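>>> Sharing a sequence plus its predicted fold:
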Amino acid sequence: MIIAAVGDVHSPKFLPLFLKSLGEVPVNIDAFILLGDIVEKNNVEAFAPVYQAIRKRFENVPVIGVFGNEEYRGFEREYYAKYPEISWLNDELRVFGLNRFKTCIVGTRGALDKPTPWQASNIPGILEYYRDLPGKIAGLLRECRDSAAEITILASHYGISYSNLKGEKPSIYPYLASQRMSEVVKPELVDLVIHAHAHNAVVEYTVVNNVPIYNASLPGRGRILVIEVKPRRSILNWLAKPR
C-alpha cells in the first residue's frame, strides 16, 4: 500500500511548494493524508486550493485529514461543513479498504509535553487534555487491533518523540512533541506513525519501539512524502502466535 502524507502547508504561505510537489507524487497512491496546519491562522477558505489540487490529480483517492494548531479548536465544524469529502479524524479512528488491505487510521492533533504559553492562557483544560490523550490514543489503537485491521497508521500533527527533532532548538522540544505519546507506539498496535509540526527538523525517518516514524512537514522535507506501508504488525502478531 502506498500513501502520500504532508503537513504544514500553511496555505497560502507554502502553497506554491505544495503544488509543485504534488506533481511529483506518483498517481498510483492508495490514500492522501493531510497532517494539519494546512492553512495559516485558521483561514478556512485557504484549504480549498489544497484540496482542489489533490482532487484534480487523484480523482478517486481517499483524502484523510487531521487538524493542526493553525486549524483552531472550536472551528472543526466549519471544516467539516465546507470540506465534507475529506475523512476528518479528530481523536478518532476509521477503517478503510486501501488497496487490498483493511486499514485502520487513528487521527489526532496530538499532544505536547508543555502547552505553549498562548495555549495555557487561552485553551481551558489543555494541560489535562495533553496529559490524558496518550491513554485515549492507546485505546483507539487497541480498537484497531481488535477490528482485525491488517495495517494500522497513527496520523498526528504534533510529534510523538524527541528522537527526530534534531535541527530544532532543544529548548522548544516540549512544544513540538510528546514523549509520553511514544509510550503508546508499540509494534503490536501500530505499523506506521506520521506527523508534521517540526518545520526545522532534519531527520525525516526514525524508529521508536520498532515502529517507523516519519516527519512529513512540508517546509522541513521540501516535498510530499510517499511511503510504502507494509503490514508489519500483522506479521509480528502471526510470528508471536504459538505453533
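Looks like it came in fine. Computed from a prediction, not measured in an experiment: that's the story for all the values here. Residues are numbered from 1 along each chain as shown.
>>> From now on I want contacts and neighbour counts done on CA atoms only, so please keep to that.
Fine.
>>> Contact partners for residue 47?
The neighbours of residue 47, taking Cα atoms under 8 Å, 6 or more residues apart in numbering as the test, are 11, 38, 39.
>>> So which of those is the closest to residue 93?
Compare each of those with residue 93 using Cα to Cα and the shortest gap goes to residue 38, at 20.1 Å.
>>> what residue is smack in the middle of the protein?
A centroid search over the chain (Cα atoms, centre = their mean) returns residue 155, at 2.8 Å, as the residue closest to the centre.
>>> A further structure is provided below for comparison with the first:
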Amino acid sequence: MVARVLATADIHSPKYFPRFRESIKDLGRFDAVFIAGDLMEEGRIEGLKILINELRRLSDTIIAVPGNEDYDEVMPRARELDIIKWLDDEVIKLTINDVTLRIIGSKGSLERPTTWQLRHIPHIADTYRRRVDWLKRTINSSRELTILLIHYAPTFKTLQGEDPRIWPSLGVRDLEGTIFGNNVIAIHGHAHNSVVRCVKSGKSYIINAAFTNIWKPIILEIGNDGLRSISIDCQEVKYERGSGPSILDFMR
C-alpha cells in the first residue's frame, strides 16, 4: 500500500491562488496534502479562506506549518477555520492506507536572521538555535519513517538559483546531516527561485516544494519503506556523517 500525497508551499493566497487552482484542477483526490508554509500573503486571512475551499477538493487530510507570512497574530484565527491541521514545533502520527508516518512540523530556522527579524523579534537568534536543537533531538529520537514539514530550507543544496549571499537568511545547514542520517523525507518552501528542487542521500530526501518555482505542486507516493515515487527529478548527493558547517558559523 502507498499514500498518495500532494506537497506544496508558498501559495501566498490570494496572490498566487488563481495559478494554484489552475494547477490542481485535473489532479483528482489525494490521501493527504502537506503545505510547507506561506499559505497566506502577508497574513491575509481572506486569502486563506478561499484557499481552504479549494483544498477541500483535494483531500480530507491537510497538514501545514506556518511560514513567515502566516503571521503569528492571525494564526489563532487560521486555526479556527478547521480542515487544516497546523503543526508548529509539534509531532503527530498519521496512518494512511496502512502506511504510518511520523510528521514533524516547524517553521524552521535561519543561520542569519533577517534585518527585520533582528529589529522586531527579541532573541530571535536564540530561538533559532533552540529550534535546531529541538528538531535534531526529535528526528534522532526515532528510526521510524519521518516527514519533516518545515518552511525554511534545512539545507543549502536546494537553494541554488537564489543569490548565494542570502542563503543564510533562507535556511540552515545544520539540520542536513540529521536528515540524511535518518529515514526522513523533508519538505520545505521559502526558496522561490531555486533550480534544484530535490536532493537525496540513501533513503532520505530534501524537497523544495515552493509553488513559485515550477507553478505546480509535487506528487509523492510513500510506502512504509519510504518514498516510492516523486513527480520531479531528484539529485543524489554524497553525505558523510559529521561533515558540513554548523549553525554557529553564521551566528557568532
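Thanks, I have it. What you see is a predicted model; the values in this text were computed from it and never measured.
>>> Can you calculate the TM-score here?
In this superposition the chains share a TM-score of 0.86, using TM-score structural alignment, normalised by the length of structure 1; 225 aligned residues with a Cα RMSD of 1.9 Å.
>>> closest to residue 110 of structure 1 among the contacts of residue 47 of structure 1?
Top of the list for closeness to residue 110 of structure 1, among these and by Cα to Cα, is residue 38 at 15.4 Å.
>>> separation between the closest one and residue 47 of structure 1?
Residue 38 of structure 1 sits 7 Å away from residue 47 of structure 1, taking Cα to Cα, to the nearest Å as the criterion.
>>> Overlap of the contact sets of the two?
residue 11.
>>> So the residue nearest to the centre of structure 1: helix, strand or coil?
Assigned with DSSP: H, G, I helix; E, B strand; the rest coil, residue 155 of structure 1 falls in the strand class.
>>> for the stretch 51-200 of structure 2, what spans make up the strands?
Counting by DSSP state E, counting those that start in this stretch, the segments of the stretch 51-200 of structure 2 that form strands are 62-64, 84-86, 90-96, 99-106, 146-150, 184-188, 198-201.
>>> can I get the ones you listed in TSV with distance to residue 19 of structure 2?
Putting these into TSV (distance: least, Cα to Cα, whole Å) gives the following:
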stretch	distance to residue 19 of structure 2
strand 62-64	19
strand 84-86	21
strand 90-96	29
strand 99-106	26
strand 146-150	23
strand 184-188	20
strand 198-201	22
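>>> Which among those strands is found nearest to residue 32 of structure 2?
Evaluated with Cα to Cα, those place strand 62-64 nearest to residue 32 of structure 2, the distance being 5.9 Å.
>>> before we move on, back to that, distance-wise, check the residue nearest to the centre of structure 1 relative to residue 239 of structure 1.
Separation of residue 155 of structure 1 from residue 239 of structure 1 (Cα to Cα): 26 Å.
>>> I figured residue 11 of structure 2 hits residue 39, correct?
Yes. With contact defined as Cα atoms under 8 Å, residue 11 of structure 2 and residue 39 form a contacting pair (5.3 Å).
>>> Structure 1: helices as residue ranges?
Under the criterion DSSP state H, structure 1 carries helices at the ranges 15-22, 47-57, 76-82, 117-122, 126-146, 179-182, 218-221, 232-240.
>>> so which of the ones you listed is the most packed in?
For the helices of structure 1, average neighbour numbers computed from mean count of other Cα atoms under 10 Å are highest in helix 218-221, which has a mean of 22.
>>> what's the mean deviation for that helix versus structure 2?
With the two structures superposed, helix 218-221 of structure 1 lies on average 1.0 Å from its match in structure 2, counting by mean Cα distance after the TM-score superposition for structure 1.
>>> Over in structure 2, find the residue span that helix aligns onto.
Aligned by TM-score structural alignment, helix 218-221 of structure 1 corresponds to residues 211-214 of structure 2.
>>> Apart from its chain neighbours, what residue comes closest to whichever residue in structure 1 pairs up with residue 118 of structure 2?
Alignment of residue 118 of structure 2 against structure 1 is given by TM-score structural alignment, with residue 120 as its counterpart. Leaving aside its chain neighbours, residue 120 of structure 1 sits nearest to residue 126 (6.7 Å; criterion: Cα to Cα, 6 or more residues apart in numbering).
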